[in-house]
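Peer 1: Sequence and predicted structure, then a few things I'm wondering about:
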Amino acid sequence: MASKALAITLIAALGTILVQARTPDAAAAGSNAAVMVEVSGLPVQGQEVLGRIRQGGPFRYDKDGSVFGNRERLLPGEKRGYYREYTVPTPGVRHRGARRIVCGGFKPRVPDTCYYTEDHYSSFRLILQ
């Protein structure tokens, strides 16, 4: 009986190892960015920032529109200069806060894709446009 229990445990452990070995690293694959949000699901301030991005500004903060380096590697890998970041104001906060929209593309007014983060680049949600 003990040998049967041991065999079942070993088979289960081997199965777990095989599944984990075949699963791509989430950060390397950028799968964190696969979580999505509709524009209507963004905070009102985020919706306003998206509108300003499409208009080319004006932006509230000097750093808005600056190159986002993707150092965290949570977004798909692209050439430097592809991503730009924009501050999403947080009501009641006097500084820039943690909320950002990061857009990718080489035409800032017509981005290929945009992502929203509410935790200062720890996670991203793809904005469905």
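Peer 2: Noted; the coordinates are in hand.

Peer 1: okay, CA-based contacts and neighbour counts for the rest of this
Peer 2: Will do.

Peer 1: my hunch is that C103 is in a helix, does that hold up?
Peer 2: No: read with DSSP: H, G, I helix; E, B strand; the rest coil, C103 is strand and lies in no helix.

Peer 1: Tell me who's in contact with it.
Peer 2: Y83, R84, E85, P111, D112, T113, C114, Y115 (CA atoms under 8 Å, 6 or more residues apart in numbering).

Peer 1: now do V35
Peer 2: F124, R125, L126 are the contacts of V35 under CA under 8 Å, 6+ apart.

Peer 1: Go again with 7 Å.
Peer 2: Residues in contact with V35 (CA atoms under 7 Å, 6 or more residues apart in numbering) are R125, L126.

Peer 1: here comes the other one, which I'd like you to weigh against the first:
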Amino acid sequence: MALVCGLLAGCTTTAPTATHADGTCELSGLPPQAGETVHRIESGGPFPYPRNDGVVFGNYEGRLPKRERGYYHEYTVPTPGRSNRGTRRIITGGQPLIRPPEFYYTGDHYESFCLIGGV
């Protein structure tokens, strides 16, 4: 399911510049650390923030399609030069956790998302 930012309540259009009009983006158009994070997810880790990575993402902002609790999980996309987790995340949707059917990217700490195509 493609996420169309303009149709979601409260969604802003500050997604990565590689976002297409339909709300999707290509992994190759995102920061290289996003690709590394996707690879970690598909390999089952290890993750740079093991207490935070892989936890249930509540979608409290309501910017992703509404699903039952536990559907979404979040993972840190490291930002070079930052000593903390920064604002970049990959959110996965669905099961299994290692090969989820949906990958979303946010570079602005859940303000906007794009559905990563081709993963």
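Peer 2: Yep, it's here. On a predicted model such as this, the values are computed, not experimentally measured, just so you know.

Peer 1: overall similarity of the pair, as a TM-score.
Peer 2: Scored against TM-score structural alignment, normalised by the length of the second structure, the superposed chains reach a TM-score of 0.81; 105 aligned residues with a CA RMSD of 2.2 Å.

Peer 1: Filter the contacts of C103 of the first structure down to the buried ones and hand me the PyMOL line.
Peer 2: Entered in PyMOL, the line below selects the buried ones among those, by 16 or more other CA atoms under 10 Å:
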select buried, resi 83+84+85+111+114+115
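
Peer 1: which one of the contacts of C103 of the first structure is nearest I17 of the first structure?
Peer 2: Compare each of those with I17 of the first structure using CA to CA and the shortest gap goes to Y115, at 32.8 Å.

Peer 1: one step back: now for the contacts of C103 of the first structure, which pair is the farthest apart?
Peer 2: Spatial extent of the contacts of C103 of the first structure (CA to CA) is set by the pair E85 and D112 at 13.7 Å.

Peer 1: picking up where we left off before, want to throw the contacts of C103 of the first structure into a markdown table with secondary structure and distance to P43 of the first structure?
Peer 2: As requested, the contacts of C103 of the first structure are exported to a markdown table (DSSP: H, G, I helix; E, B strand; the rest coil; distance: CA to CA, whole Å):
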| residue | secondary structure | distance to P43 of the first structure |
| --- | --- | --- |
| Y83 | strand | 21 |
| R84 | strand | 19 |
| E85 | strand | 17 |
| P111 | coil | 20 |
| D112 | coil | 21 |
| T113 | strand | 18 |
| C114 | strand | 15 |
| Y115 | strand | 13 |
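
Peer 1: closest to G104 of the first structure among the contacts of C103 of the first structure?
Peer 2: Y83 (4.3 Å).

Peer 1: Tell me the counterpart of the closest one in the second structure.
Peer 2: Taking TM-score structural alignment, the alignment pairs Y83 of the first structure with Y72 from the second structure.

Peer 1: quick one: contacts for its match?
Peer 2: Here Y72 of the second structure is in contact with V56, F57, I91, T92, G93, G94 (criterion: CA under 7 Å, 6+ apart).

Peer 1: Roughly how far does the nearest residue to Q95 of the second structure once chain neighbours are set aside sit from G94 of the second structure?
Peer 2: The spatially closest residue to Q95 of the second structure, leaving aside those adjacent along the chain, is P101, at 7.1 Å (CA to CA, 6 or more residues apart in numbering). Separation of P101 of the second structure from G94 of the second structure (CA to CA, to the nearest Å): 6 Å.

Peer 1: Show me the residue at the heart of the second structure, geometrically.
Peer 2: Nearest to the centroid of the C-alpha atoms of the second structure, with distances taken as CA atoms, centre = their mean, sits I90, at 2.6 Å.

Peer 1: and the nearest residue to that residue once chain neighbours are set aside, what does it touch?
Peer 2: In space, and not counting its chain neighbours, I90 of the second structure is closest to Y105: 4.7 Å by CA to CA, 6+ apart. Applying CA under 7 Å, 6+ apart, one finds that Y105 of the second structure lies in contact with R89, I90, I91, F113, C114, L115, I116.
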